[in-house]
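1. make a model of this:
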Amino acid sequence: MKSKIQFLFLAALLLGAYCCSPKGDGSVTEIMVNGDKMYAFSLNELRSDTNIIALSSLVEDCDLVQLETNDDTYVNPWFTTVTDKYIGVRQRDNRPYMLFDRSGKFITNVGSQGGGPGEYTISLYDDIIDDKNELVYLTSMNSDKIMVYNTSGQFLRDIVAPIRLQKPKMFLEDGILTVIHMPFGNQAIAAQFNASTGEVLRGLTSPSHLVVRSFDGEIFNTRNVPGVFDFLHTSSDTLYHFDVKNNKIKPGFMMTFESSEKPFKQYYQVNKELLLTFIFGKGLVATDLKNKTSSWVKVVNDYYGNMPAPTFITQLRNGYWVYNLQPEQLIENIEDRLAKKDCSENDKKILNKTLSTLEEGANNVVFIGKLKSEVKNRMW
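-> Alright, predicted model coming up:
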């Protein structure tokens, strides 16, 4: 079987990049590309066994929040964004963006579907809640506008982009709003705006390998690391960082493999030292950059009876682990865990206590854990 190594890795070597000697278990390599450090892990260096890691190794704490229940507040979540003050729910089926406080009390709908001011004609693709200035930024899948509201739901203004934005992702820092999207042809891949005035500050021509020909594919980002605008463009095999200050795209992380078939995967950064790679059909790989090790992993919620803790990209965003689900789903999850032979008496006590707080037919419940900023203890 012929070895197939990803293009960027080979291109980096041809451009004069060099690799540092691996440490740890040999699965992680540092690569210098045009003066910037990136990391790669080798899928072929992984052991076949899977390590169980506790959610408490990823988050500082974990709370279960009941969202307010009435006829107007039921949610159908797609992505849930948590900040120190708010819970924002970007919904499926073109339903409005919903804003709750951290106790779960409903505050307001933010915008709605339609063609008027402050309305979105197509599904929302990204959101930012700015606690400091009490603002909400929303972008739709295909538009030339970023919509700005206050946290009372009032539409304030549009920030108008010089190009049409396809599946845009946003990053806000020091009053600068940066947007990355899927560029067609000679479109810029990024634009930066003064967040207060909407003034266009600068753009960035797209590298040829990130130009797309169709609306297929996605852009994912997490914003988990302060000051780091990470994004994964599904047309590429690399997790990138956008250098906001220098208006530059830098390679950050990638996977190498030997296979006749390219694995379909998602990268997402948990903190500055830990990255996850979900490989469809195979499982989840954690890469510890601090200790230079990688492993197949499964995460359990040790705060709540060691139930499985989903760790898809929808759960790890904006500096939090967030799991938004219907109470009926959680009841089923708890009952499944209680039936397991390895469910300890202490686990049963915690799970039954949680079970007693749940009400079928109520609005969704949300697990919230603030992500740790670094790998504090070796996890495997």
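
2. please count neighbours and contacts with C-alpha atoms only from this point.
-> Noted.

3. can you show me the helices along the stretch 201-350 of the chain?
-> Remark: helices assigned in the stretch 201-350 of the chain by DSSP state H, counting those that start in this stretch are 327-338, 345-355.

4. which among the ones you listed is found nearest to L43?
-> When the helices of the stretch 201-350 of the chain are compared for distance to L43 using C-alpha to C-alpha, the nearest one is helix 327-338, at 31.0 Å.

5. how about the secondary structure of N363?
-> Of the three states, N363 takes coil under DSSP: H, G, I helix; E, B strand; the rest coil.

6. count the residues that sit near it.
-> 22 (other C-alpha atoms under 10 Å).

7. contacts only, for it.
-> Taking C-alpha atoms under 8 Å, 6 or more residues apart in numbering, we find N363 in contact with 66-70, 73-75, 326-327.

8. and these, which of them are in helices?
-> Residues of the contacts of N363 located in helices (DSSP state H): P327.

9. Proceed likewise with the subsequent sequence, for comparison:
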Amino acid sequence: MDTTTKLLGGLFITTMAMSCGTGTQEQSAKEEDPLANSPVVGQFVQVGDNQVLSCEQKLLVDTVSIPLSYFAEELEIVKLDDRDEAIVGQTAITVSDNYLLAHSGYPPTAFKLFDRKGTFLTTVGAAGQGPGEYQAVSDAQIDELNQRIYLMPWQSDKLLVFDMQGKALEPIPLGSRCPKARFYVDPVKETITVATLPWKDTPAVVWIQDMTGKHLKEIAPGHLKAEHDTFNQELMYSSTLPDAFNYCLYLMFPPRVDSLYQYDMEKNQLNPVFTFNHTTIDPVPWHGYFEWPNHYTGEFSGPPVERKTDIAKVYTPGETFSYIIDKKSGKGAYFKLYNDYFGNLDISRPDGIFNKGYFVRSIEPGNLLTDIENALKRQDLSEAMRKKLTDLESTIGENDNNYVMIAKLKK
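-> Below is the predicted model:
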């Protein structure tokens, strides 16, 4: 199939920041290229003014196993405060330099703010349907410079704003209602970049606005338009690039041929940079793309499984496969990622593990104890790692609050 045709599908946008550093490793340092012996699976093609890396699934022939330390700095494990008001469920965590923000779970609860040592600071607003309240939230940001917390609810035309004491402030109008959206507030320029689902009646799929809701730049959905289906479409973060904030639109059902785009904020352009040509295209597999500093990663699965709810049909993917492609060489392979900072345990769904420059995993104490038990059964542990895990195991109580694993993504 013509590659240009394959570039005219769903939305994958790049816009925000990441972090850098070096890490130590549990085993011998594997700083050599993990894809050095893998075949070339992609080639650059010219699409308009853009060089696009177009890759072929049929050329992926091997699987590589890569340590987390190849991509991320030293792992930090933070125990969250276990006061009653601080308890969180199995939720996502947003990380900044000095804070951890625990997201709402289901049924919706209020976000909770901790410092980086895990001390509970405050509850952020409240779950509900009143002014300044929220239920489902698609994205969050901690703005340390201006001491603000921003939350993007589903189906909203406002970005909610809170101070660091959790008090609701005047929300920021968006100028357009967003079914689901990702955003980045630039604390210096005082602008907001927003990307939303490209529904047919959505006037812009990505835009930059000021704090009053005035759109300074915007891009219409164009060929990215999709049918209304909030449950089976999702904007997801890629990892990140330097000074870039990444989005990824999953058109879960029906999947379609698409590309990963980078948003050029100065020129106000969506530039295609990566596409993946599946062996089977009828139907197109459920899939997603992510962008790392030196690699593209992605996943695809077997036919979606239909599940009915009281509201709508929901489709979940079958068995999922992850792959990784070197941006420069085009070499690629299926891949597994293991946490060499934590007993060499495999990390599930490795292609999408980095969010806003961090690997973050919030884990309940019982599950953490199980992971440690499984790691201690391995024969490939060094004595130093075995002691580290044993010492940690002795400090964990079954009634503790969650523990948070954090590792900063390298450049």
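
10. looking at the contacts of N363 of the first structure, which is nearest N44 of the first structure?
-> Q326 (38.5 Å).

11. can you find the partner of K353 of the first structure in the second structure?
-> In the second structure, K353 of the first structure lines up with D391, judged by TM-score structural alignment.

12. now swap in N224 of the first structure and tell me
-> N224 of the first structure maps onto T240 in the second structure, with residues paired by TM-score structural alignment.

13. how many neighbours does its match have?
-> By other C-alpha under 10 Å, the residues close to T240 of the second structure number 27.

14. distance-wise, check it relative to D49 of the second structure.
-> Note on T240 of the second structure: its distance to D49 of the second structure, by C-alpha to C-alpha, to the nearest Å, is 23 Å.

15. residue in the second structure matching R90 of the first structure?
-> Residue pairing (TM-score structural alignment): R90 of the first structure is matched to H103 of the second structure.

16. same list (the helices of the stretch 201-350 of the first structure) but as TSV, adding mean neighbour count and distance to A362 of the first structure.
-> Compiled in TSV, these are given as follows (neighbours: other C-alpha atoms under 10 Å; distance: least, C-alpha to C-alpha, whole Å):
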stretch	mean neighbour count	distance to A362 of the first structure
helix 327-338	17	7
helix 345-355	16	13
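
17. between those helices, which one is closest to L138 of the first structure.
-> With C-alpha to C-alpha as the measure, helix 327-338 is the member of the helices of the stretch 201-350 of the first structure nearest L138 of the first structure (27.8 Å).

18. once aligned to the second structure, how far is the closest one on average?
-> Aligned to the second structure and superposed, helix 327-338 of the first structure gives a mean residue distance of 1.0 Å (mean C-alpha distance after the TM-score superposition for the first structure).

19. which bit of the second structure covers that helix?
-> Alignment of helix 327-338 of the first structure against the second structure: residues 365-376, by TM-score structural alignment.

20. from the chain's centroid, how far away is the matching stretch?
-> Here the centre of stretch 365-376 of the second structure is set off from its chain's centre by 25 Å, with C-alpha atoms, centre = their mean, to the nearest Å.

21. with stretch 379-398 of the second structure instead?
-> The chain centroid and the centroid of stretch 379-398 of the second structure are separated by 29 Å under C-alpha atoms, centre = their mean.

22. so which elements touch whichever strand or helix holds R307 of the second structure?
-> In the assignment (DSSP states H and E), R307 of the second structure maps to strand 305-308. Secondary-structure packing of strand 305-308 of the second structure (3 or more C-alpha pairs under 8 Å, 6 or more residues apart in numbering; DSSP states H and E): strand 313-316.

23. in the first structure, what residues pair with the strand it packs on?
-> Using TM-score structural alignment, strand 313-316 of the second structure finds no match anywhere in the first structure.

24. show me what counts as buried in that strand.
-> By neighbour count with 16 or more other C-alpha atoms under 10 Å, strand 313-316 of the second structure contains the buried residues 314-316.

25. which position in the first structure aligns with K267 of the second structure?
-> Under the alignment (TM-score structural alignment), K267 of the second structure maps onto N246 of the first structure.

26. quick one, longest strand in the first structure?
-> Longest strand in the first structure, counting residues (DSSP state E): strand 155-166.

27. how close does it sit to the second structure?
-> Looks like 1.5 Å for strand 155-166 of the first structure (mean C-alpha distance after the TM-score superposition for the first structure).

28. who touches that strand?
-> With C-alpha under 8 Å, 6+ apart as the test, strand 155-166 of the first structure has contacts from 110-111, 117-118, 141-150, 181-183, 187-188, 191, 198-200, 215.

29. got it, and stretch 324-333 of the first structure?
-> 77, 80, 307, 355, 358-367.

30. could you pick out the buried ones from those residues?
-> For those, a neighbour count by 16+ other C-alpha under 10 Å gives the buried set as 77, 80, 307, 355, 358, 362-367.

31. what two of the residues you listed are the furthest from one another?
-> T80 and L355 (22.9 Å).

32. grab the nearest non-local neighbour of E299 of the second structure.
-> Once flanking residues are discounted, E299 of the second structure sits nearest to S322: 4.4 Å by C-alpha to C-alpha, 6 or more residues apart in numbering.

33. before we move on, what about G343 of the second structure?
-> Nearest-residue entry for G343 of the second structure: A375, 5.0 Å, with adjacent residues in sequence omitted and distances by C-alpha to C-alpha, 6+ apart.

34. quick check: the one you found touching D346?
-> No. Using C-alpha atoms under 8 Å, A375 of the second structure makes no contact with D346, being 10.0 Å away.
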